[in-house]
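Novice: Everything below, folded, please.
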Amino acid sequence: MQLALLAALLAGSHALAPVIQTRRKTVLHSDMIKGSVVGEDGITAEVAPQDDDLADPPQTMAQCLQQAQDATVAAIEDGQILMDVEFPPLAADLMDDPNTSAGEISASRRVEAPSTRVVSRNEMLRAGDMAGANTRLAIKYAQGIHTRTGKKVAILYPDVPELERAVEQSGSNNPQPGVSLHSLRASIAEAETPQQAFFALFGKGKEMVREVPDADVYVGLTFSAQELPDVEELDTREASKKPIILFNLKLDTQRGDLGLPAFPPKDLQWRFLSRAKAVYFLRTRQYTLSLPEPPFVVNYQGAIFRQYPGPFQCLLDTGKAFRPVSTSARRPALGEFKETITMALKIGAKSPSNEGKNRKFFRTGVKAITWWEEDKEGLEEHTEWRE
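Specialist: Coordinates of the predicted model:
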């Protein structure tokens, strides 16, 4: 009886199963797959009138370094302590790649010979250790700060192995006058107690964090999210409050990892990283807009740009150059930035700003803001990173 019932149920379920029909494949034109870009196919943009007081976005690596140095010197003279310097020597698609590490950020031949050309990922891999390229860029940056201020700059690495590799590649602990390379965390051999040696083995223990007595400015290089608490420890120890510059650490990516297993808690953002003022910030982003009519797909890109003490600028690539779409005294959230440059697009006689509410909802989604940008519970202790 049970076998008969089971057979009947199986037969019934087979009868109720959906009939799979072969769908006709739609072949799209190659241009539709590729998409159009601003400056082509009648796609333009509405940009703000050019303000002579606004800093122009850099066109070469040399300009980028010069602007970063100018902004840093101005911030130091104004008494800023914790600073964030971030700019993309790599192509925009590599900067958006989550697999691009802090050590890869500055692996560009433009460090040695300023040019508009950016090397490909394969070329970078053949070029050798990415941390070496990052070190060379940081040395040039630090050299400019020392030349203009007379302050001694210590470039800090998370641990001794990274320092030794950097020294081997740069050739010296003192690659330029007034610039020296150091490890923030001491080696196991420097441990004063068995407990310190044990924690040092696993990269833990605040006691192993070391200051550089003769340094006037610190530049933190290649620190991961797990190692940022060491930088906070250095900041709390320095009674003289020496400036600390977080150099090309992709802090927004680091913030996104906070609170995950094996990562520092989110308190690190509220307590420490919220103090990191973006004195020089150039963050590129690429987006795609789908349309129900030609050109169907529009690829566009922009950047959030800030050179201290100027405002934050939302820049859009107009096909010839990055032009400011809007400016603000406070740093725009990433979702707000995307919406700003999207609304500036003009596709023929139409603009995304004229789209209906339903279409806008499906394009933007329910939420376009990160937890650290939103601060829903009001835990943020400082606002310097927004200003």
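Novice: Going by C-alpha atoms from here, please, whenever you check contacts or count neighbours.
Specialist: Will do.
Novice: burial measure for the nearest residue to Lys152 once chain neighbours are set aside, as a count.
Specialist: Spatial nearest neighbour of Lys152, excluding adjacent residues (CA to CA, 6 or more residues apart in numbering): Gly178 at 4.7 Å. Gly178 has 19 neighbours, counted by other CA atoms under 10 Å.
Novice: from what I can see Gly178 touches His146, true?
Specialist: Yes: in this structure, Gly178 is within contact of His146 by CA atoms under 8 Å, at 6.1 Å.
Novice: anything in contact with each of these two?
Specialist: Between them, Gly178 and His146 share these contacting residues under CA atoms under 8 Å, 6 or more residues apart in numbering: Lys152, Val153.
Novice: In the helix ranked longest in the chain, which residues are buried?
Specialist: For the chain, the helix with the greatest residue count under DSSP state H is helix 130-149. Neighbour counts over helix 130-149 (16 or more other CA atoms under 10 Å) mark 130-146 as buried.
Novice: Please provide the structure for the following sequence as well, for comparison with the first:
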Amino acid sequence: MEKEYRVKGSSDEFIDANIQLALAVVKKLQEKQETRACLVFPDKPEMRRASELFKSALDSIDGITIGSLDDVPAGPMTSFFRSGRNTLDFDFEDENEDRWKSNEPPSLYIFLNCSMRELANIENADLGLLGFPPKDLHYRFLSQFTPLFYIRIKEYSKTVAIAPYIVNYSGAVFRQYPGPWQVMLKQADGSYTCIAESTTRFTLGEAKEELLRVLGLQEEEGSSLEFLRRGYKASTWLEDFDLEASSAWRS
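Specialist: Now for the predicted structure:
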């Protein structure tokens, strides 16, 4: 029976790009050392979709296996989400289910395209909250990972006393290992240029200050306008460094 997948959109493009990147990484690693990689998808529908779209690429890599977080033991909240999804998943037959299996355990797991809701399953724990894991998951678990590729795009606006009165600007925090962390400014032609570098991760507040600095939009240091814009706290909850188990995520 011919299979139908959801209409191609921006989210699918990111999903497919991440899969292609993971496959390329596995090939590069295998050039340097023996690597038995397992690609882990958020659920079985995503795994089946990938196995169809990337069948040839998967066949070209020795020892690769695939799996899904549906195989991880789930608590009551996660089981609720899975049961609802499986009710709508009528495509029970999967001709590729046993195509990429191995008797040898993987030496590398790559988790692909997981949302906040699936992070707790990666840690082999229940979600605990509807839609989002607890903050402790970051402090205890995610803080131990060193980001190899990271991009966080933010858009801002600032009121000024002269025309055009409202200045819209945007930028990104970017890192490609082993390079430094960078603050990137989005230019008029849509490209990004580096305006600041650091060996440690910029907080979102620090990145915004760098953008304002290069645009000439900073208030005088210590002024009331600066305090009103910043407030008393210039960081987000996950940047509470005293609570984190590791500083690897900032290195």
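Novice: Mind checking the TM-score on these two?
Specialist: Once superposed, chain against chain, the TM-score is 0.71 (TM-score structural alignment, normalised by the length of structure 2); 220 aligned residues with a CA RMSD of 3.6 Å.
Novice: Other residues contacting stretch 6-17 of structure 2?
Specialist: Outside stretch 6-17 of structure 2, the residues within contact range by CA under 8 Å, 6+ apart are Leu112, Asn113.
Novice: hang on, I meant stretch 277-296 of structure 1
Specialist: Stretch 277-296 of structure 1 has contacts (CA under 8 Å, 6+ apart) with 32, 35-36, 41, 67-68, 71-72, 75, 80, 82-88, 92-93, 95-96, 297-309, 384-387.
Novice: returning to what we had before: can you give the distance of the longest helix of structure 1 from its chain's centre?
Specialist: Mean-position distance between helix 130-149 of structure 1 and its chain equals 19 Å (CA atoms, centre = their mean, to the nearest Å).
Novice: next structured bit after it?
Specialist: On the C-terminal side of helix 130-149 of structure 1, the closest following helix or strand by DSSP states H and E is strand 153-157.
Novice: Would you mind giving the residues in structure 2 matched to that following strand?
Specialist: Aligned by TM-score structural alignment, strand 153-157 of structure 1 corresponds to residues 37-41 of structure 2.
Novice: my guess is Lys27 of structure 2 meets Ile61, correct?
Specialist: Yes: counting by CA under 8 Å, Ile61 is a contact partner of Lys27 of structure 2 at 6.9 Å.
Novice: quick one, strands of structure 1?
Specialist: Along structure 1, the stretches classed as strands by DSSP state E are 36-37, 43-45, 82-86, 153-157, 179-183, 217-220, 244-247, 277-290, 297-307, 312-317, 322-328, 345-347.
Novice: Any idea which of the ones you listed gets closest to Arg237 of structure 1?
Specialist: Among the strands of structure 1, the nearest to Arg237 of structure 1 by CA to CA is strand 244-247 (12.2 Å).
Novice: Over which residues of structure 2 does the closest one lie when aligned?
Specialist: The aligned range for strand 244-247 of structure 1 is empty, by TM-score structural alignment.
Novice: Same question for stretch 301-316 of structure 1.
Specialist: Using TM-score structural alignment, stretch 301-316 of structure 1 pairs with 170-185 in structure 2.
Novice: Now that stretch: buried residues?
Specialist: By neighbour count with 16+ other CA under 10 Å, stretch 170-185 of structure 2 contains the buried residues Ser170, Gly171, Ala172, Val173, Phe174, Arg175, Pro180, Trp181, Gln182, Val183, Met184, Leu185.
Novice: Tell me who's in contact with the first one.
Specialist: Residues in contact with Ser170 of structure 2 (CA under 8 Å, 6+ apart) are Ile153, Lys154, Glu155, Tyr156, Leu185, Lys186.
Novice: Pull out the buried members of the residues you listed.
Specialist: Leu185, Lys186.
Novice: would you turn the contacts of Ser170 of structure 2 into TSV with distance to Pro45 of structure 2?
Specialist: Shown next, in TSV, are the contacts of Ser170 of structure 2 (distance: CA to CA, whole Å):
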residue	distance to Pro45 of structure 2
Ile153	29
Lys154	31
Glu155	33
Tyr156	37
Leu185	38
Lys186	36
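Novice: Compare the contacts of Ser170 of structure 2 with structure 1 and list the overlap.
Specialist: Shared contacts between this structure and structure 1 among the contacts of Ser170 of structure 2 (both residues aligned by TM-score structural alignment, their matches' CA atoms under 8 Å) comprise Ile153, Lys154, Glu155, Tyr156, Leu185, Lys186.
Novice: out of these, who's nearest Glu197 of structure 2?
Specialist: Comparing those against Glu197 of structure 2 with CA to CA places Leu185 closest, at 12.2 Å.
Novice: mind listing what the spatially closest residue to that closest one that is not a sequence neighbour touches?
Specialist: Excluding the flanking residues, the one nearest Leu185 of structure 2 by CA to CA, 6+ apart is Gly171, at 4.3 Å. Counting by CA under 8 Å, 6+ apart, Gly171 of structure 2 touches Ile153, Lys154, Glu155, Val183, Met184, Leu185, Lys186, Tyr192, Leu211.
Novice: list the contacts for Ala303 of structure 1?
Specialist: Taking CA under 8 Å, 6+ apart as the criterion, Ala303 of structure 1 is in contact with Leu282, Arg283, Thr284, Arg285, Cys314, Leu315, Leu316.
Novice: Return the residues in contact with the fifth one.
Specialist: Going by CA under 8 Å, 6+ apart, Cys314 of structure 1 touches Gly302, Ala303, Ile304, Phe305, Pro324, Val325, Ser326, Thr327, Phe337, Thr340, Ile341.
Novice: separation between it and Glu86 of structure 1?
Specialist: Counting by CA to CA, to the nearest Å, the gap from Cys314 of structure 1 to Glu86 of structure 1 is 16 Å.
Novice: same check, this time on the last one
Specialist: Leu316 of structure 1 is 18 Å from Glu86 of structure 1, where distance means CA to CA.
Novice: What of the third one?
Specialist: When CA to CA is the yardstick, Thr284 of structure 1 and Glu86 of structure 1 sit 11 Å from each other.
Novice: And for the second one?
Specialist: Distance check for Arg283 of structure 1 against Glu86 of structure 1: by CA to CA, it reads 7 Å.
Novice: what's stretch 199-206 of structure 2 aligned against in structure 1?
Specialist: Using TM-score structural alignment, the partner range for stretch 199-206 of structure 2 is residues 329-336.
Novice: where's the matching stretch relative to the chain centroid, distance-wise?
Specialist: Offset of stretch 329-336 of structure 1 from its chain centre (CA atoms, centre = their mean): 14 Å.
Novice: End to end on it, go ahead and measure it.
Specialist: Using CA to CA, the end-to-end distance of stretch 329-336 of structure 1 comes to 14 Å.
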